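A.B. asks: how would this look folded up:
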Amino acid sequence: MAGNTFGQLFRITTFGESHGEAIGVIVDGCPAQVDIDLDFIQAELDKRKPGQSKITTQRKEADTVKILSGTFEGKTTGTPIAMIIPNEDQRSKDYGHNVDVFRPSHADYTYFTKYGIRDHRGGGRSSARETAARVAAGALAKLFLKTQGIEIAAHVSSVGKLNAPAVTIDDVESFIARRESNIVRCADAATAETMIEFIDEVRKDGDTVGGKVSCYVKNCPVGLGEPVFDKLHADLGKAMLSINAVHGFEFGSGFAGSEMRGSQHNDIFIAPSASNTGVKTATNFSGGIQGGISNGMPIEFKVAFKPVATIMHNQETINSKGEAAEISGKGRHDPCVVPRAVPIVEAMAALVLADHVLRNRAAKV
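C.D. replies: From the prediction side, this is the model:
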């Protein structure tokens, strides 16, 4: 199976399945002498792990990461870094009902048709369990980006039709503290309370709901991204769309920009001054990226997640012989994936930015 590797210079390959012995990742290309903060890496994984609250799946996984290679005396050595996360609470018997039946809107049918075989226990490689490996690698990328002064922060900006007010991030640490003060990971406390109540209602109905994660990158230098096929926003879009359940990506003004005039949408440049170091723009409809290259303004984008496909209702479907069948969701599943998706979005953004920071070093003499 191809498609398990991401990135060019800062490159990761993930491995493992939802109900296998473990999942893991190999990171190749991370520069030497990056300080390894294992507590930070584990804290990032803790934000993604299941069983956090009443609005997430009740699967219990410690998601304890172990670094097997590529470090010495607390620093990276420049060699491949292998990280592994054991699976501890699979409950494969919960999936006995769909051995030969395809779950609607899952990868069951497409995987089976493509490969002629599939792991019915949680979806195997198609399971969102794989994203734990990405978060571990993304945490390492964040530690590298920290040496460059680049910071990344995301939060749940909508659940269903409930939308949080637009936010401006002056201080990343305080923003993250506000976000982590509630189980839905929305930086606006009032909206968060409403979101939690709504998700819990949906859960009790045996149903699911989608939402959006908004992500912000601060202190990104000018020049990241390539002008043609590897535009920065294109690589961010690919990264986000590779996350399970993602159905949409927009940066800057996004789709709303298509309804504006150029006179409204153009970001006017502001010359440097005593109070304004560096070139800025009066607005940021470009989302910090112009011509596929970062312009020094904050990078802003949104990621839309569909409702989780497994619902606790009977649904019509087909089996592997193409015959009509019926299926009902069983086991432990998220009623809304976005609270646990926040660290995944940040991780994928970090991997893209780390890769482009390294690639940009060869741009000019």
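A.B. asks: CA only for contacts and neighbour counts going forward, please
C.D. replies: Noted.
A.B. asks: ok, and the closest non-adjacent residue to Arg11?
C.D. replies: Leaving aside its chain neighbours, Arg11 sits nearest to Asp28 (5.2 Å; criterion: Cα to Cα, 6 or more residues apart in numbering).
A.B. asks: revised request: answer the last question for Ile152.
C.D. replies: Per Cα to Cα, 6+ apart, closest to Ile152 is Val217, 4.6 Å.
A.B. asks: please apply the same query to Val345.
C.D. replies: Met240 (6.6 Å).
A.B. asks: ok, now how distant is that neighbour from Lys146?
C.D. replies: 21 Å (Cα to Cα, to the nearest Å).
A.B. asks: which of those two has more neighbours?
C.D. replies: Met240 (24 against 13; other Cα atoms under 10 Å).
A.B. asks: the residue nearest to Arg11 - how many residues pack around it?
C.D. replies: By other Cα under 10 Å, neighbour count at Asp28 equals 19.
A.B. asks: same question for Ala324.
C.D. replies: Ala324 - counted by other Cα under 10 Å - has 11 other residues nearby.
A.B. asks: for Thr110, see how far away it is.
C.D. replies: 17 Å.
A.B. asks: another for comparison:
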Amino acid sequence: MPRVIMHMDMDAFFASVEQRDNPEYRGKPVIVGSPPDQRGVVCAASYEARKFKVRSAMPSRTAGRLCPAGIFVRPRMEVYRAESARIMRILQEFTPMIEQVSVDEAYLDVSAHADPDLEVDAAIDAARPMAAAIKRRIREECGLTASVGISANKFLAKLASDFQKPDGLTVIFDRDKIAFLRPLPVSAIHGVGPVTAQGLESLGLRTIGDLQDSTQGLEAVAGSFAARLRERAMGNDGRELDLSEERKSISAENTFLNDTDARPVLRAALKEMALDVAGTLGKHGVGAMTVQVKVRYSDFTTLTRQIRLEEPVTTEREIYRMACYLLARDRLVTGPLRLIGIGLSTLVAPEQRRQLRLGI
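C.D. replies: The predicted model follows:
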């Protein structure tokens, strides 16, 4: 049976919900997050705001400078979660084979809907009407647009959904995958972080086409990841959809010998934990859309605070900065701490991540 995978990704989800619910915001640069005159970050940006280079996790003050006419809106997470549940119910009407990877995106295995006698590219092409129907249902019932990619595996389907945003429907045929991948940067391959990308560039490998043409030297830069890197460069991905509903997370904690609120000690602990959880992300080739910090005080009172991002974090520096931001935002260090921890959840394949720049 030919394998056919779809990837559905909502377009600027948080900001699009705000534009839908507030008609006066439509066609204008909407920035979901803290106001620019307060310490905080951008959670999401509409496509109009992105034209000014506003991106999620950017400090709100920076976003305000880049986009003076931006409309800043406080996030309404309960509304976004409810809308996400409605969208996922629509997807369930098309197939039960769904892997929801974040609040606004999911993979669908629609192989069972294909004629088993079809060649893979014919089966992929035959899935277009279903993808169009999914987009139409979301538009008519939710008043929002989604982009859908169709291909023979998860890696290619995700790339396809990103290719013609917003409101796109892109197909990558098996026969075309090598040519499609050639001009893309190596960072388009999930698991290639800034350090690996820099190492590959030192070998003259800047594009996936360069990787396709390379026959040696990858192990020195990518280690055990080299074999998978070659597979992705050729458009191959054997991963099955994870249909379990169990929430996956990664965390690290540090219990101090003596309770402390000394900033150098806390920063050192955060950096060590960020390195630990970033290493685990790298081993699994994923990024995290949600970052959480945990503190326990001398009287054993325990608090957690988290932030949900539009783009996944993958590196030690990104995770450390987000943890510092959460501690400062909620003024969690009000006295000596017995324990401090970092948690990551909503784990996704970070194909199109960008290095976060936080002014912390």
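A.B. asks: TM between them?
C.D. replies: With the length set by TM-score structural alignment, normalised by the length of structure 2, the two chains reach a TM-score of 0.28; 176 aligned residues with a Cα RMSD of 7.2 Å.
A.B. asks: returning to what we had before: mind listing what's buried in the helix or strand in which the residue nearest to Val345 of structure 1 is found?
C.D. replies: According to DSSP states H and E, Met240 of structure 1 maps onto helix 232-241. Neighbour-count burial for helix 232-241 of structure 1, counted by 16 or more other Cα atoms under 10 Å, picks out Leu232, His233, Ala234, Asp235, Leu236, Gly237, Ala239, Met240, Leu241.
A.B. asks: so the first one touches Glu300, yeah?
C.D. replies: No. Taking contacts as Cα atoms under 8 Å, Leu232 of structure 1 lies outside contact range of Glu300: 12.0 Å.
A.B. asks: tell me the SS of the nearest residue to Arg48 of structure 1 once chain neighbours are set aside?
C.D. replies: Once flanking residues are discounted, Arg48 of structure 1 sits nearest to Arg340: 4.7 Å by Cα to Cα, 6+ apart. Following DSSP: H, G, I helix; E, B strand; the rest coil, the label given to Arg340 of structure 1 is helix.
A.B. asks: now Arg340 of structure 1: how far from Ala354 of structure 1?
C.D. replies: 22 Å.
A.B. asks: next one: Val135 of structure 1
C.D. replies: 14 Å.
A.B. asks: now do Glu300 of structure 1
C.D. replies: Glu300 of structure 1 is 17 Å from Ala354 of structure 1, by Cα to Cα.
A.B. asks: do Lys75 of structure 1 as well
C.D. replies: In terms of Cα to Cα, Lys75 of structure 1 sits 17 Å off from Ala354 of structure 1.
A.B. asks: more crowded one of these two?
C.D. replies: Ala354 (28 against 15).
A.B. asks: give me the secondary structure label for the more buried one.
C.D. replies: helix.
A.B. asks: list the residues that contact the residue nearest to Val345 of structure 1.
C.D. replies: Val246, Phe249, Val303, Val345, Met348, Ala349 (Cα atoms under 8 Å, 6 or more residues apart in numbering).
A.B. asks: Asn254 of structure 2 now?
C.D. replies: Here Asn254 of structure 2 is in contact with Ala269, Met273, Leu339, Ile340, Gly341 (Cα under 8 Å, 6+ apart).
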